[in-house]
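>>> How does the following fold in three dimensions:
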Amino acid sequence: MDSKLKPLGLAAIPLLLALLNLQNLANAVPQVPCYFIFGDSLSDNGNNNKLVTTVKVNYPPYGIDFPQGPTGRFNNGRTLHDFIVKFLGFEDYMPPFAESEGKNILSGVNYASGASGIRDETGQHRGGRIPLNEQIKNHQTIISKITTSMGNDSAAKSHLSRCIYSVQIGSNDYINNYFRPDLYNTSQTYTPQEYATVLVRQLSDQLKILYDSGARKFAVYGLGLIGCTPDARSVHGTGTPCVDKFNEGSIPFNERLKPLIDQLNHNLTDAKFTFLVPSGNTTGLVSYSSCCQTGGHNGELCLPDSKPCDNRKQYVFWDGVHPTDTWNEIVAKAIYDSEKPEEAQPFNIQKLAQL
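Coordinates of the predicted model:
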């Protein structure tokens, strides 16, 4: 042995391990080939920007903590799904459908639209929006492009069958429909229990359309407590922490959605569905009020160019209805690897990716 070559000492082992870890990260492959996002403003990352609507947020202070600034995300930074795609190993966020031309659609697309709902009429008083039915039609456009890109139908179907389809929608069917009796007749037509049944039945049909189009891995979200948002408490509050009638309306939705997921898993045996409930540990978050100044004709949204709070990492809500980047990260982490059935059932996102 050359006397100049000496064995590496123990002190060098951590450095070697770190270098190997960096090499593994550089060569990392996402846990699923693609991730498709369907939903409303909780997931929208720019699809509403070019619509004629009051529900768009491509202005400051939105995006104050996002590297690209205001992009159409309804908070100060990243959405819940931005975090999840990073946990899954994707290098980039999913592009909005409205700006997907020239982007890598093989890795996924975001179809979500602020003010949209399961029902087509939901949110129509706010102007342009893309209801779930139309989002599904937009996905058909993307499927055609993927099929052309991959050269044949069977390759595209194999690709799509391994992707995760995230569906987080329904809040607006209450906030911008059922609880607006001055504009919609749903609350005169249905009791809260009946309305939840109608919504979940329609959502079931929409999920089956995605299934028929090749989807096999579904992450379906329940509703959060919509009566506990700053806007709900400000406009409809009675001095209590939450507006009970809002929560009593949306809770039946979750109670009907969970059995639907069980039923779909039983009937569509070549597919996997999981039910996720946005929740998380609020330790360290001390404020449930809006971080930004809200008001004007957009009500629950931040006033353009207004100065938000400085301690954003301690706030649950960014504006009147949308959570902060910090809260989204907490929720994303919980549903990604949670073993709690009240958060993810029958499995979390990480396990769904492995199936």
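
>>> make it CA atoms for all contacts and neighbour counts henceforth
Will do.

>>> Please report the distance of the spatially closest residue to Cys292 that is not a sequence neighbour from Leu210.
What sits nearest to Cys292 in space, not counting adjacent residues and going by CA to CA, 6 or more residues apart in numbering, is Pro308, at 4.2 Å. Taking CA to CA, to the nearest Å as the measure, Pro308 and Leu210 are separated by 39 Å.

>>> who's more crowded, these two?
Counted by other CA atoms under 10 Å, Pro308 and Leu210 do not tie: Pro308 has more neighbours, with 21 against 17.

>>> dump the residue contacts of the more buried one.
Counting by CA atoms under 8 Å, 6 or more residues apart in numbering, Pro308 touches 61, 291-293.

>>> That one belongs to a strand, doesn't it?
No - counting by DSSP: H, G, I helix; E, B strand; the rest coil, one finds Pro308 to be coil, located in no strand.

>>> Checking the residue lying closest to Ile64 once chain neighbours are set aside next. Helix, strand or coil?
Ranked by CA to CA, 6+ apart and with sequence neighbours excluded, the top spatial neighbour of Ile64 is Asn76, at 5.2 Å. Following three-state DSSP, Asn76 is assigned to coil.

>>> wait, isn't Phe36 in contact with Leu160?
No - shown here, Phe36 and Leu160 do not form a contact pair, counting by CA atoms under 8 Å, at 9.7 Å.

>>> sorry, back to before: out of the contacts of Pro308, which comes closest to Lys351?
Nearest to Lys351, judged by CA to CA, of the contacts of Pro308 is Cys291 at 34.4 Å.

>>> Hmm, the closest one is touching Phe317, no?
Yes - between Cys291 and Phe317 there is a contact under CA under 8 Å: 6.3 Å.

>>> which stretches of this protein form helices?
Using DSSP state H, the helices of the chain run over 13-26, 80-87, 132-150, 153-161, 172-173, 186-189, 192-212, 230-236, 244-267, 325-337, 349-354.

>>> Show the end-to-end separation of stretch 279-294, please.
Across stretch 279-294, the terminal residues are separated by 24 Å (CA to CA).

>>> who's in contact with Gly280?
So Gly280 contacts 330-331, 334 (CA under 8 Å, 6+ apart).

>>> To check against the first, give me the structure of this:
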Amino acid sequence: MAMQGRPLAVLVIVNMAAAALSASLLTFIFGDSLTEVGNNNFLQYSLAKSNFPYYGIDYPGGQATGRFTNGRTIGDIISPKLGIPSPPAYLSLLPTADAILCSNDYVNNFLQPFLADSQQYTHDEFVGLLTATLEQHLVRLYQLGARKMVFHGLGPLGCIPSQRVKSRRGQCLTQVNQWVQKFNSRVQNLIASLNRHLPSAQMSFADTYQAVLDLITNPNTYGFKVSNTSCCKVDTSLGGLCLPNSKLCSNQTEYVFWDAFHPSDAANAILAEKFFSSLFSNSTTASSVPSH
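Next up, the predicted model:
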């Protein structure tokens, strides 16, 4: 599904049994730019695109595909573990379909003081709005036949490069991280409630906040050297994306972040392993501290 903007850090994986396909398993990934695989390439007026260098330089073929990283997304890495191919761009399959769902609400809206959402709502009101909207969408997916859903919670957004530059010493923004944790807690309660009230629903919340924070706080443990800035030197006042005239670091595998918002391929590999291990521990023998 196509998303516009920058990361909310939410991944919803939905499995649906389709009678029309002899009850074969279908997997859908609804996400933001963290899971984007090229949908925005098909949106004429989207300002959030990554179909240019240096995005994709470490992806097979070395070409920009529309992924907001130097290589693979978490969805790309998890898919083979589930025995399915990497997710295609939804709009490449249905180029005439209207599949624009929404923008990225936290980073793109509430954390931007000059935009309407940050002025119109208090944080508590905004969390309530997001949670209520999420409930509507999860119930709608259930009504369409989805029974197994995994909701990937927010990571420590206060520690991504685009937020660190707002502090005097490049530190994590504590208040932003507190907001994130409150949102995650509300979503966990929502999912527990839906599981109780929707027959046969199997919804899971993947709380990866601590895993991502540990990767940022202790990069050396995972084979990284830099976690407080990005490999691609970006101008956050101009969107924070890695442009063709940006300066790159000498070794992408040493950096947790690729641009001001998105993890590098190496970081995605570790986070995907942790995510997969926590949810599908019976299907993997991954170590507790993977490295690259």
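
>>> before we move on, the earlier item: quick check: the aligned residue for the residue nearest to Ile64 of the first structure in the second structure?
Residue pairing (TM-score structural alignment): Asn76 of the first structure is matched to Asn70 of the second structure.

>>> One more: Val277 of the first structure?
Looks like Val277 of the first structure aligns to Asp207 there (TM-score structural alignment).

>>> Phe68 of the second structure versus its match, what's the distance?
22 Å.

>>> higher neighbour count, these two?
Taking neighbours as other CA under 10 Å, Asp207 of the second structure and Phe68 compare with Phe68 leading, 34 against 19.

>>> ok, that one touching Leu34?
Yes - at 6.8 Å, Phe68 of the second structure counts as touching Leu34 under the criterion of CA under 8 Å.

>>> any shared contact partners between these two?
Common neighbours of Phe68 of the second structure and Leu34 (CA under 8 Å, 6+ apart) are His262.

>>> Which one of the helices of the first structure lies nearest to Ser100 of the first structure?
Closest approach to Ser100 of the first structure among those (CA to CA): helix 132-150, 9.1 Å.

>>> in that closest one, what counts as buried?
For helix 132-150 of the first structure, the neighbour count (16 or more other CA atoms under 10 Å) marks 132-133, 135-136, 138-139, 142-143, 146-147 as buried.

>>> Reformat these as JSON lines; add distance to Leu22 of the first structure.
Compiled in JSON lines, the buried residues of helix 132-150 of the first structure are given as follows (distance: CA to CA, whole Å):
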{"residue": "Leu132", "distance to Leu22 of the first structure": "40"}
{"residue": "Asn133", "distance to Leu22 of the first structure": "43"}
{"residue": "Gln135", "distance to Leu22 of the first structure": "38"}
{"residue": "Ile136", "distance to Leu22 of the first structure": "39"}
{"residue": "Asn138", "distance to Leu22 of the first structure": "38"}
{"residue": "His139", "distance to Leu22 of the first structure": "35"}
{"residue": "Ile142", "distance to Leu22 of the first structure": "34"}
{"residue": "Ile143", "distance to Leu22 of the first structure": "34"}
{"residue": "Ile146", "distance to Leu22 of the first structure": "32"}
{"residue": "Thr147", "distance to Leu22 of the first structure": "34"}
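
>>> From Tyr142 of the second structure, how far out is Cys232 of the second structure?
In this structure, Cys232 of the second structure and Tyr142 of the second structure are 40 Å apart, going by CA to CA.

>>> Tabulate the contacts of Gly280 of the first structure (CSV), appending neighbour count and distance to Val243 of the first structure.
CSV is the format used below for the contacts of Gly280 of the first structure (neighbours: other CA atoms under 10 Å; distance: CA to CA, whole Å):
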residue, neighbour count, distance to Val243 of the first structure
Ile330, 17, 24
Val331, 22, 22
Ala334, 22, 26
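
>>> Give me the neighbour count for the nearest residue to the match of Val277 of the first structure once chain neighbours are set aside.
Nearest residue to Asp207 of the second structure, sequence neighbours excluded (CA to CA, 6+ apart): Gly153, at 5.5 Å. By the measure other CA under 10 Å, the count of residues near Gly153 of the second structure is 23.

>>> and Gly153 of the second structure, how far is that from Val256 of the second structure?
As judged by CA to CA, Gly153 of the second structure and Val256 of the second structure stand 19 Å apart.

>>> Leu215 of the second structure too?
As judged by CA to CA, Leu215 of the second structure and Val256 of the second structure stand 8 Å apart.

>>> try Ser167 of the second structure
When distance is defined by CA to CA, Ser167 of the second structure is 19 Å away from Val256 of the second structure.

>>> So for these two, which residue has more residues nearby?
Val256 (29 against 11).

>>> just to revisit the earlier point, residue in the second structure matching the residue nearest to Cys292 of the first structure?
Pro308 of the first structure maps onto Leu248 in the second structure, by TM-score structural alignment.

>>> From Leu238 of the second structure, how far out is its match?
17 Å.

>>> now swap in Pro199 of the second structure and tell me
47 Å.

>>> and if you look at Gly128 of the second structure?
Per CA to CA, Gly128 of the second structure is found 30 Å from Leu238 of the second structure.

>>> between those two, which one's more packed in?
Counted by other CA under 10 Å, Gly128 of the second structure and Leu238 do not tie: Gly128 has more neighbours, with 15 against 7.

>>> Quick check: nearest residue in space to the residue mapped onto that one from the first structure, chain neighbours excluded?
Counting by TM-score structural alignment, Gly128 of the second structure corresponds to Thr197 in the first structure. Nearest residue to Thr197 of the first structure, sequence neighbours excluded (CA to CA, 6+ apart): Arg256, at 6.7 Å.

>>> burial measure for the one you found, as a count.
Residues near Arg256 of the first structure, counting by other CA under 10 Å, number 18.

>>> Kindly report the same for Asn311 of the first structure.
By other CA under 10 Å, neighbour count at Asn311 of the first structure equals 10.
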